[in-house]
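> With the input below, show me the fold.
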Amino acid sequence: MVDVYSPQAIWGRELRHYRQAVGLTQAQLAQKVHFSESLISGIETGQLPASPEFAQCCDEVLSTGGALQRLLDWRKGQVFPSWFGKWRDKEQVATALRTYQPLLIPGLLQTEAYARTVLRGNVEAVAARLDRRGILTREDPQPPIFRCVIDEAVLYRPIGTAEVMREQLDHLVAVVGPRLSVQVVPHGMHSGLLGGFVIATLEGGSDVLYAETAVRGITTSDVEDVAAAIERFEAIRTEALPLTMSPRTDQEDGGGEMDLNTARWRKSSFSGDNGGDCVEVAEVDGGPEHKSGRLIAVRDSKDPNGPALFFTPEEWKAFLLGVHAGEFEPTP
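Prediction:
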């Protein structure tokens, strides 16, 4: 339902006023300005935004003295597109957020440099996006639980320079914690190829969906749409790598950062002695979420301060069996 008091709807009523004042129907105005009748109808009812070109044509045909173009000045003070404002309001009060993104790092997790590249240097838009991130670090009320799933391609898509990507990926790992998780869906066919979306859970348990399209985002609380999105999110999440193989810096339930420096590292028997790849493994406390209470950490011995991968003992055993069976040998 259109907000009849939104600036966009008020602008549409002004267009209708000037059109009727000169005795033109929507069809007649469409012929004179060379825009479709359906577009004019949508603009007059506040359902569609008017472009500056459209306003200029209408000013000339309706002899308004440039009034319609001047009335578009309200947009200059608008940081977010009109269709995004409704979602931002929901996002700000959400108690939980679930998102799947196939193309870019989710906006709430973007660094300033990454966001600047995506938004093509729009200073106001970048500042607004960074301001949205405040919900993840607020103290009262507590931050929403944030569950993110991203396509693996997002990690390899070069947005800006190599330094921009390095900073963004480091940030992605650093923000993971008990209330924020990031999982990665491997390359290939999966349930998330139809597009990105976000589900906000509000106080009281109701859910709202934000779905992206080629031209704008859509916010809806339609029960069937929301249910379909939740079902799709869970399907995508089951196809994603486990949390132990996705970006992670701490124990999900423990909340403290893993101290890998005190772990007893040993060189894997699959590392070469000829200066090639050197892999180290260590057993670390996996927290109460794991039945065994242990995880296997794997890192490059030449870069002890670099990232580490984590496997459950079962996953590590399966990996070693695969190595023994030659499943990971390079193809000629």
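
> Please count neighbours and contacts with C-alpha atoms only from this point.
Fine.

> neighbours of His142, just the number please.
In this structure residue 142 is Gln, not His. 12 (other Cα atoms under 10 Å).

> burial of Val175, as a residue count?
Val175, neighbours per other Cα under 10 Å, totals 19.

> To compare against the first, here's the next sequence to fold:
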Amino acid sequence: MVHINVLDPGASPLDYYGYELRRKREAAGLTQKQLGQIVNYTGSLVGQVETARKLPTQEFSERCDAALGTDGLLSRLVGLVLRSQLPVWFQQVAELEVRAAEICSFESGMVHGLLQTRAYARAVLGALDKKQLDDRTEVRLARQRILEVGDEPPQLWLILGEAALYQDMGAGTSQIMHEQLDHLLGYEDSPQVNIQVLPFAVGPHAGMTGPYSVYRFPSDPPIVYTEGYGQGHATANPDTVKDCSLRYDHLQAAALSITDSARLIRRVMEERYGGHPVA
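Predicted coordinates for the structure are as follows:
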């Protein structure tokens, strides 16, 4: 007799996803191996996802939806699943990103998570801890879908400290950074994603106390989010929001224009990391 793990679909988003995948697969009359062959994954991986032992990816979900005729069910669920795998203290900001109409963020030393490439995200996340690095990277990249889906994705304003353009990312730095900077350049003409570089030459500036983000919503008060080691803090305190908004205005005024920022990013990419933008 084959013993099948019985999942409680209410235990977690991952359990619910596995439950629905198994239910839809069995309704289609397919074994795990047969579904795996159709979607170009192993039957073993299908089984691990069904039993909540492996995180599904967006690609896996889209392929299974197509194979099982689920009308996008798994593709809709996977975002919730991946967000649930974020550290508890960070799940709040992921929800803010989903709800926001506008995100204004200042990052002094690294590229914002919403704009990181896979290799860059992997290098950042693996700096001290390489456990479950593939899954953690997938979870981070899943956040970026808010910029691609939905009727009204958020408007993203990013002020990036020039230091982030030069940060060594360990083995393969040139390739990782060339790809990352080229990715940023891909937003040069985007009306939705706006990137400005705060140059070294500015000297002391309004963001010296550290990175932060301001989230604005269609009908709720704005929220300021700051982050430390292993913890985050969100507040709607009007005085804090007013102060951080004013600081952001000053940072935008001190930063290079969007056009000049792209010019600097391109120059650093070509001179420091070699080559030309990837077509």
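
> what's the TM-score for these two chains?
TM-score for the superposed chains, counting by TM-score structural alignment, normalised by the length of the second structure: 0.59, backed by 179 aligned residues with a Cα RMSD of 2.6 Å.

> In which helix or strand does the aligned partner of Cys244 of the second structure in the first structure reside?
Alignment note (TM-score structural alignment): Cys244 of the second structure maps to Ala229 of the first structure. Using DSSP states H and E, Ala229 of the first structure sits in helix 223-239.

> Which stretch of the second structure is the helix or strand following that helix matched to in the alignment?
As assigned by DSSP H and E, the chain's next helix or strand after helix 223-239 of the first structure is strand 266-267. Per the alignment by TM-score structural alignment, strand 266-267 of the first structure matches no residues in the second structure.

> Which strands and helices lie in contact with strand 266-267 of the first structure?
strand 279-285 (3 or more Cα pairs under 8 Å, 6 or more residues apart in numbering; DSSP states H and E).

> list the helices and strands whichever helix or strand comes after the strand it packs on packs on?
Next along the chain after strand 279-285 of the first structure, taking DSSP H and E as the criterion, comes strand 294-300. Under the contact definition 3+ Cα pairs under 8 Å, 6+ apart, strand 294-300 of the first structure sits against strand 279-285, strand 309-311, helix 313-324.

> mind checking which of the ones you listed is nearest Arg70 of the first structure?
strand 309-311 (57.0 Å; Cα to Cα).

> if we can go back for a sec, I'd guessed the match of Cys244 of the second structure sits against Tyr210; true?
No - using Cα atoms under 8 Å, Ala229 of the first structure is not in contact with Tyr210, being 9.4 Å away.

> okay, and the common contacts of these two?
Common contacts of Ala229 of the first structure and Tyr210 (Cα atoms under 8 Å, 6 or more residues apart in numbering): Phe197, Ile199.

> okay, the two: which has more neighbours?
Tyr210 (24 against 20).

> Quick check, Thr219 of the first structure in contact with Trp87.
Yes - judged on Cα under 8 Å, Thr219 of the first structure makes contact with Trp87 at a distance of 5.9 Å.

> all strands of the second structure, in order?
102-107, 155-161, 193-198, 212-216, 223-228, 231-235 (DSSP state E).

> Which of those strands sits closest to Ile258 of the second structure?
So among the strands of the second structure, strand 193-198 is nearest, using Cα to Cα, at 5.2 Å.

> what stretch of the first structure does the closest one fall on?
Counting by TM-score structural alignment, strand 193-198 of the second structure corresponds to 180-185 in the first structure.

> mean distance, the matching stretch to its aligned residues in the second structure?
Following superposition, stretch 180-185 of the first structure is found to deviate from the second structure by 0.6 Å on average (mean Cα distance after the TM-score superposition for the first structure).

> Relative to the whole chain's centre, how far out is that stretch?
On the basis of Cα atoms, centre = their mean, to the nearest Å, stretch 180-185 of the first structure sits 11 Å off its chain's mean C-alpha point.

> Need the residues that contact it.
For stretch 180-185 of the first structure, using Cα under 8 Å, 6+ apart, the contacting residues are 145-152, 176, 236-237, 239-243, 246-248.

> Now with 7 Å, please.
With contact meaning Cα atoms under 7 Å, 6 or more residues apart in numbering, stretch 180-185 of the first structure is reached by 145-152, 176, 239-243, 246-247.

> Buried members of the residues you listed into ChimeraX, please.
Per 16 or more other Cα atoms under 10 Å, the buried members of the contacts of stretch 180-185 of the first structure correspond to this ChimeraX selection:
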select :145,146,147,148,149,150,151,152,176,239,240,241,242,246,247
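
> In the contacts of stretch 180-185 of the first structure, find the pair that's most separated.
So for the contacts of stretch 180-185 of the first structure, where distance means Cα to Cα, the most widely separated pair is Ile145 and Glu152, at 22.2 Å.

> Quick one: map Arg122 of the second structure onto the first structure.
Checking TM-score structural alignment: Arg122 of the second structure goes with Arg116.

> Which residue, other than its chain neighbours, is closest to its match?
Val126 (5.8 Å; Cα to Cα, 6 or more residues apart in numbering).

> how far away is the match of Arg122 of the second structure from Pro304 of the first structure?
32 Å (Cα to Cα, to the nearest Å).

> Neighbour count: those two, which is higher?
Ranked by neighbour count (other Cα under 10 Å), Arg116 of the first structure and Pro304 place Arg116 first, with 20 against 12.

> residue closest to the middle of the first structure?
Pro106 (2.3 Å; Cα atoms, centre = their mean).

> In the second structure, what sits opposite that one in the alignment?
In the second structure, Pro106 of the first structure lands on His112 (TM-score structural alignment).

> Can you find the partner of the residue nearest to Arg116 of the first structure in the second structure?
Counting by TM-score structural alignment, the partner of Val126 of the first structure is Thr137.

> Could you verify my assumption that its match touches Val124?
No - Thr137 of the second structure is beyond contact range of Val124, at 9.3 Å (criterion: Cα atoms under 7 Å).

> For these two, list the residues in contact with both.
Joint contacts of Thr137 of the second structure and Val124 (Cα under 7 Å, 6+ apart) do not exist.

> Val149 of the second structure versus Ile258 of the second structure, what's the distance?
For Ile258 of the second structure, the distance to Val149 of the second structure - Cα to Cα - is 24 Å.

> ditto for Met169 of the second structure
Met169 of the second structure is 30 Å from Val149 of the second structure, by Cα to Cα.

> again, but for Leu86 of the second structure
From Leu86 of the second structure to Val149 of the second structure the distance is 20 Å (Cα to Cα).

> chain center to stretch 168-177 of the second structure: distance?
On Cα atoms, centre = their mean, the centre of stretch 168-177 of the second structure falls 20 Å from that of its chain.

> now stretch 163-170 of the second structure
19 Å.
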